[in-house]
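J.: Could you look at this predicted model? Sequence included:
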Amino acid sequence: MNILITGGSGFIGQALVASLKSHHLTILTRNKRKAAKKLGDGHDYIESLQGLTHLNGFDIVINLAGEPIIAKRWTDKQKHKICHSRWDITARITALIQDSKTPPSCFISGSAIGFYGAHGDEMIDEHTSPHNEFSHDICATWEGLALQAQSDKTRVCILRTGIVLGKNGGALKKMALPFRLGLGGPIGDGEQGMSWVHLDDMITLIHFMITNPAVHGIFNATSPTPVSNKVFSKALADTFNRPAKLTMPTWAMRILLGEMASLMTQGQFVLPKRALEAGFNFKYTQLGSALNNIYPD
């Protein structure tokens, strides 16, 4: 297949590109030389979509681009960058699909479980009504732009992604060091939800969407067994044979991160109801086995 990928140099994107190496990939990147060094020379690289007038010839489009949400403090400038790094490219892809005579058969576009906002200890799925806050605003507009590409020729799949666990990137890479040193522990009371998914399951779910023509719409990319921050902290500490007794107070998180602290102090318990109903089988449903796979020693 001919596949167009945005965000291929990111944590999830690198694993996805490696998994699709038997196909012809065109990868959108800001720096072709750096991307080729990271992803390999056997792909086509483009630095902009502006020179394209359609997406005829592409079978699949996978859109994972976007400024990392937790990269920097949420100033007004950073919020604008977080939003428009997602919205603008998604709007452009949708416009190109709409202008295609033979458009891609499938458009897979990223989103996040931040769509739902804070829900306390409630178990939520794709049918749960969201709370209106910044993370929801990002995702609602992002998803709406992607869904405009839906037609009888193109099915759109939206991935509301949780905390993706892998060794070489994402949240776990940042969390691992203090836990290795025995300095990790819960945030606040530790009761907030952490909806996680192993990177392998994330990539397999994308493949599932590619190969199942009946699949379309919204999907939570999370394990069927979300846990509390307290349980997550203990499991990660146990992986390194360390205690998890140090607690990061909520007020300290707010001082350090400002509004962005809400992502870590509130959390969510999100279930992948639609993926399970579609027949997708998660390999890693238990947090302990997922962490042991990532850190076998």
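T.: Yes, it's here.
J.: make it CA atoms for all contacts and neighbour counts henceforth
T.: Noted.
J.: Wait, a helix at S262?
T.: Yes. The assignment for S262 by DSSP: H, G, I helix; E, B strand; the rest coil puts it in a helix.
J.: Burial check on it, number of neighbours?
T.: 16 (other Cα atoms under 10 Å).
J.: Next one for the comparison:
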Amino acid sequence: MERSRIAVAGASGLIGGALVRSLTADGHEVVRLVRGAPGAADEVRWDPERGSVDADGLAGCDAVVNLAGAGVGDRRWTAAYKARIRAGRVRGTAALAEAVAGLPEGVRPRVFVNGSAIGYYGETGDRTVDESAPPGEGFLPRLCVEWEAAAAPAREAGVRTAFARTGLVVAHGGGAWGRLFPLFRAGLGGRMGDGRQFWSFVALHDEVAALRHLLDTEGLSGPFNLTAPHPVTNREVTEAMAHVLHRPAVLAVPAPVLRTVLGEMAGDVLGSARVVPARLLASGFRFAFPRIEGAIRAAL
């Protein structure tokens, strides 16, 4: 993509922050969507939970990227927190899509890349799934279906719309691995449950590169799994962490303990999602860190 003006929602998050740094390093102009009063010329106000956005601030942007939303793994899934997760993603996406669709054609963004998650597929066991698979059952699959459907106004207005179904991001500064690294460094890491559940990971470097690939490549629309091509079991993750960090990993967290501590969210930790990036690979994207040990080393 030539030097462009790109609006990013969720710019302060783990993935959004890395994407903004990558874009600005290459000379692109980034407009950040913020919840409070804008404090700079490159900020646009919005309120995802209430479903409002200053549409005029998006005029003239070449693309909009929506990565905003309360963290799914940040706390126990109470009814109130599940409602907050849903509101931020579904209402926020709808607000952005409607704002984009409502702009005159001459100043309307050409591309809308919206966040999603491999939670769309639910529990897959040992079965490998790609973007052609139907949604699973449970809170996360229902959320992802609604989340993606909320982008319909942009797509119907002729804006190329892609969904980034992101896996478990391997990064030092946040997400699931942001919690795992301190545990393993302290020698407290270990498998979760029986360790046979598949984790579909992606290095933060590859996550950002894939988002930029979706922005830059004409004709790419619909869902794309942003996961490395070689998903691994939780036991293999444990072994790779122990090897890279030179720490023992003999402890294990029994499934009943996880269910007691995490509640409904334990199903996401103990569940198996063997997801592959078929459409991303077919589009010509190549991963810098396709294997788990390389992704862990990159994070460090």
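T.: Perfect, thanks for sending it. Everything numeric here is computed off the predicted structure, so don't read it as measured data.
J.: All the helices of structure 1, residue numbers only.
T.: With DSSP state H as the criterion, structure 1 has helices at 11-19, 32-39, 76-98, 134-147, 170-180, 199-211, 229-239, 250-257, 262-265, 273-277, 287-294.
J.: I'd like to know which elements the shortest one is packed against.
T.: Which is helix 262-265 of structure 1. helix 250-257 (3 or more Cα pairs under 8 Å, 6 or more residues apart in numbering; DSSP states H and E).
J.: so the helix it packs on matches what in structure 2?
T.: Under TM-score structural alignment, helix 250-257 of structure 1 corresponds to residues 255-262 of structure 2.
J.: OK, contacts around H205 of structure 2?
T.: 288, 298 (Cα atoms under 8 Å, 6 or more residues apart in numbering).
J.: Mind telling me what it corresponds to in structure 1?
T.: H205 of structure 2 maps onto D200 in structure 1 when the alignment is built from TM-score structural alignment.
J.: Please apply the same query to R179 of structure 2.
T.: That one, R179 of structure 2, aligns with K174 by TM-score structural alignment.
J.: what number of residues lie near its match?
T.: Neighbours around K174 of structure 1, by other Cα under 10 Å: 12.
J.: ditto for V270 of structure 1
T.: 31.
J.: swap in D47 of structure 2?
T.: Neighbours around D47 of structure 2, by other Cα under 10 Å: 17.
J.: from memory it sits against A37, does it?
T.: No. Applying Cα atoms under 8 Å as the test, D47 of structure 2 and A37 come out as separate, 10.7 Å apart.
J.: Now do the contacts for L165 of structure 1.
T.: Counted by Cα under 8 Å, 6+ apart, L165 of structure 1 has contacts 171-172, 196-199, 290-291.
J.: Mind checking which of those are buried?
T.: Neighbour counting by 16 or more other Cα atoms under 10 Å classes 172, 196-199, 290-291 among the contacts of L165 of structure 1 as buried.
J.: Kindly reformat these as JSON lines and extend each row with distance to L257 of structure 1.
T.: Formatted as JSON lines, the buried ones among the contacts of L165 of structure 1 follow (distance: Cα to Cα, whole Å):
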{"residue": "L172", "distance to L257 of structure 1": "18"}
{"residue": "W196", "distance to L257 of structure 1": "21"}
{"residue": "V197", "distance to L257 of structure 1": "24"}
{"residue": "H198", "distance to L257 of structure 1": "26"}
{"residue": "L199", "distance to L257 of structure 1": "26"}
{"residue": "A290", "distance to L257 of structure 1": "28"}
{"residue": "L291", "distance to L257 of structure 1": "26"}
